[in-house]
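**Q** whatever this is, show me its structure:
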Amino acid sequence: MDRRGFLTLSTAGAATLSFGALGAPAAFAATAPKLPGEVSRLSNVLTQKGRKLYDNIEVDIGGDRARLFIPQTISMNSATGVGAVWFYHAASSSHNALNGGYKYPGELVVDQNSIAICINAGGTQYTNSIATTAQKNAWTYLKALYTVRRNFLRATSFGGSLGCYTYGKKLIPYIRGLYMVNGLYDNEWLYAYDTKNQAHVGDAYGNDLTLIKGTNPARISATPWTNSRVKVLVSDNAHPDNIVVPSRNGLALINKIKPVAADAQVMYHTLGHETPGFAHTDMIKTFAQWSV
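**A** Down below sits the predicted model:
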């Protein structure tokens, strides 16, 4: 069994599958050098499940903050390619979601010898120019430091908007799939649905409907989703999600791309707009399937 983790690539480009792997031996672990724009860090953090060392680092990338979990088994500019999981937070959160609700799944990513990253723009700016620029800048930043050859997207709630737009518009390369929990897909729907603007989608676009339409993931045709891989978790009809209505968002995305996608899955839960606990391990399992 390969000990490097399922998201790690050899120089030949083959993915390794290893759910039980704990990563490289501790003798090869080393704290990441100081990163460009580094604001703060916690070094030698141990993951809860895999007991693997990583560095929890906050950086400034062109004015947008980002938090990264860097496994200490990963070296900068290594000839061996690695995977990265991009976490898209809800509108009420920030890049520090990686220290909160995303911490456990972020550490599961580290256990697979892969980088976890969460940018601040995410769900706060939806898909306006600030968010899309931050996404592109973050990729430019990450690829300059590490040999990332597989990108996986993990979105929750209103963060689904940027996750869907990043995939549909290919804002970053090497995307292997999107795993979305109760995620937003249609910005125009939200603008009309949220009449009190509690989600602040109107604020993100200056209440300019033309701008909202211009970067609405739901307006991307099915063609760019050809051979894509998407899994959405949504609450069932008996336990309605009244924040992000599935039929207009996650299920609408699946219905559009299913004829052309390589994989389009739906899994139901019973928690309304809450994230079910099983989503974290199911995310890892799904990403492993998409690594092949």
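
**Q** okay, CA-based contacts and neighbour counts for the rest of this
**A** Noted.

**Q** contact partners of the helix or strand hosting residue 104?
**A** Under the criterion of DSSP states H and E, residue 104 resides in helix 103-111. Applying Cα atoms under 8 Å, 6 or more residues apart in numbering, the contact partners of helix 103-111 are 5, 21-23, 47-52, 54, 69-71, 85, 97-98, 115-116, 280-281, 284.

**Q** compare with the first, here's sequence two:
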Amino acid sequence: MTDRAAPFPSRRTFLTGAAVAGLGAAGLLLGTPAARASSLPRLPGEISRRADQRTAAGTRYDAVQVDIAGDRAWLTIPQGLRLDEPIGVTWFYHGSGSDHSALLDGFGYESRQLVDRGVVGICQDAGGNGYAGPYAIAAQEAGWRYVSSLADVGANFLRATSGGGALAAEVLGAGLVPDVVGLYFVNAIWDVRRSYDLGGRAEIGPAYGYSTAAIDRTNPARHPASAWAGDRIRIVHTTGVDLVTPPQIHAIPFYERARQQGADVTVRTHDLGHTTPSFVGNEVPIWFTRWFRAWQTDRARG
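**A** The predicted structure follows:
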């Protein structure tokens, strides 16, 4: 396995001083949610709830399924978290063929570790099957309006896998969600047009009405290096064969583009093909912590 860092660090300030101070005080990624348990009121569009869940570390949280403008989502919300103070939110982007329940299943280990750090998790049906098509973009925008109406969001984190990479990369490259701390990108798609042209018509086409013009309008690979200036990105890909998201089309060119002006762009490889390696579950909270602290340092110097 290799672990390379981008040689061109730069700095970009995303958070106001008040927001950074508030996040630090709230213990985002540095401590745990308040020990007291409080009843989370019914959320707008709530469909179902798994109340009073516990992580392996004993942190209590609620998992709530909601409807956001016709798109379903699961949220994991630590009990006792003050939603009127700056909080962190992780957006999970599932792969093709999956749905929003990935937050509790495939992403479950990661999301629970982030709950331990006081971070809210959300996974929408958008992404994955929708790639970065019109429906997925609209659902993402509605998701941001929904979450920001519920809480004072001071920092956002992105975690993408497989087909969900297209929407996550577009969110970061086009600035669809503010205050993004970083993107953790695993065996994921970046150049949607290349995948479509190389045989992905049946899988990708429906999300764009089989229009190459529509694909090109929101293809993350269209962005120049400057779009990733100051960004923090961790890219994980195989050194073997990945027939779903070949790294020579997605992960490697994404890394080469983003590293030119990114603040902290790294890559780690594995030999498991399109399978997510086990190290990812433990790395995600570590890298989110690293990125957030770097932002605090940047602001202090600013």
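
**Q** thinking again about what came up before, residue range for the helix holding residue 104 of structure 1 in structure 2?
**A** Using TM-score structural alignment, helix 103-111 of structure 1 lines up with residues 108-116 of structure 2.

**Q** contacting residues for the aligned residue in structure 1 for residue 208 of structure 2?
**A** By TM-score structural alignment, residue 208 of structure 2 lines up with residue 205 in structure 1. Residue 205 of structure 1 makes contact with 128, 211, 212, according to Cα under 8 Å, 6+ apart.

**Q** for those residues, which ones persist in structure 2?
**A** Comparing the contacts of residue 205 of structure 1 with structure 2 on both residues aligned by TM-score structural alignment, their matches' Cα atoms under 8 Å, the contacts found in both are 128, 211, 212.

**Q** ok, and the closest non-adjacent residue to residue 164 of structure 2?
**A** Leaving aside its sequence neighbours, residue 164 of structure 2 sits nearest to residue 128 (Cα to Cα, 6 or more residues apart in numbering; 4.0 Å).

**Q** now the one you found: how far from residue 194 of structure 2?
**A** According to Cα to Cα, to the nearest Å, residue 128 of structure 2 and residue 194 of structure 2 sit 17 Å apart.

**Q** likewise residue 119 of structure 2?
**A** In terms of Cα to Cα, residue 119 of structure 2 sits 35 Å off from residue 194 of structure 2.

**Q** looking at those two, which is more packed in?
**A** residue 119 (28 against 15; other Cα atoms under 10 Å).

**Q** secondary structure element for the residue nearest to the more buried one when sequence neighbours are not counted?
**A** Nearest-residue entry for residue 119 of structure 2: residue 88, 5.0 Å, with adjacent residues in sequence omitted and distances by Cα to Cα, 6+ apart. For residue 88 of structure 2, the host element (DSSP H and E) is strand 87-93.

**Q** which parts of the stretch 1-150 of structure 2 are helices?
**A** Counting by DSSP state H, counting those that start in this stretch, the stretch 1-150 of structure 2 has helices at residues 17-26, 108-116, 134-150.

**Q** highest mean neighbour count out of those?
**A** helix 108-116 (a mean of 24; mean count of other Cα atoms under 10 Å).

**Q** whereabouts in structure 2 does stretch 141-158 of structure 1 align?
**A** Under the criterion TM-score structural alignment, stretch 141-158 of structure 1 matches residues 146-163.
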